[in-house]
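Engineer: sequence? don't have it. structure:
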């Protein structure tokens, strides 16, 4: 089983979301399509802007934690987000 650490971006709200899962497809459907009690649903549409694969859940948790910290968020905004053109 592989663990996916991912970063989603809501262009309309300029919000990042970092998480990890074993089923990114299901997660994306939950975030963008299915109405749910998830408070992040209101920020859709979410775009996948970054993903990393890990074999060990512990490694995925460490990376997930790093990307959720201010230094990780700054890295995403500085290095990853500029690779995308959201028509701004």
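Structural biologist: Yep, that arrived. Not measured: the values here are computed from a predicted model.
Engineer: Please count neighbours and contacts with C-alpha atoms only from this point.
Structural biologist: Will do.
Engineer: Tell me which residues of the helix or strand containing residue 31 come out buried.
Structural biologist: Secondary structure from DSSP states H and E places residue 31 in helix 24-32. Buried residues in helix 24-32, defined by neighbour count with 16 or more other CA atoms under 10 Å: 24, 28, 31, 32.
Engineer: Farthest-apart pair in these, please.
Structural biologist: By the measure CA to CA, 24 and 32 form the most distant pair in these, at 12.1 Å.
Engineer: Name the nearest residue to residue 5, sequence neighbours excluded.
Structural biologist: residue 20 (4.2 Å; CA to CA, 6 or more residues apart in numbering).
Engineer: ok, second structure coming up, stack it against the first:
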């Protein structure tokens, strides 16, 4: 079964964030930081992952990404960034990744994916 991930990137250097979804989180992260030659994310490198959610269906991941790009979703992201910066926990450590239990119902959480990302933070 294919797994989909909604992620939020943050560029501390520029104070920008980016929300996206993918089925290959590792390659997508590399693309944002190293491989891409054009697009929004190349302008604000380096990016760091501040939040991830895992989904079993592409449709659910797309819905969550769409929500995070609404006014309410942007407020959630803004608060997430502010909390991490205020607590001097930036960049976040493995224990700071927030995956609320209400969001994990019916979703598969892959710890091995997070280990990869924290290697790059």
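Structural biologist: Ah, there it is. All values reported here derive from a predicted model rather than from experimental measurement.
Engineer: aligned partner of residue 23 of structure 2 in structure 1?
Structural biologist: Alignment note: residue 23 of structure 2 maps to residue 22 in structure 1; criterion TM-score structural alignment.
Engineer: And that match, how close does it get to residue 86 of structure 1?
Structural biologist: 28 Å (CA to CA, to the nearest Å).
Engineer: got it, and residue 12 of structure 1?
Structural biologist: 9 Å.
Engineer: more neighbours, residue 22 and residue 86 of structure 1?
Structural biologist: Set residue 22 of structure 1 next to residue 86 and count neighbours by other CA atoms under 10 Å: residue 22 wins out with 15 against 9.
Engineer: Setting the sequence-adjacent residues aside, check what's closest to the more buried one.
Structural biologist: Counting by CA to CA, 6+ apart, the residue nearest residue 22 of structure 1 is residue 3, at 4.8 Å.
Engineer: Could you do residue 14 of structure 2 as well?
Structural biologist: Counting by CA to CA, 6+ apart, the residue nearest residue 14 of structure 2 is residue 44, at 6.2 Å.
Engineer: got a list of what the one you found touches?
Structural biologist: Counting by CA atoms under 8 Å, 6 or more residues apart in numbering, residue 44 of structure 2 touches 11, 13, 14, 16.
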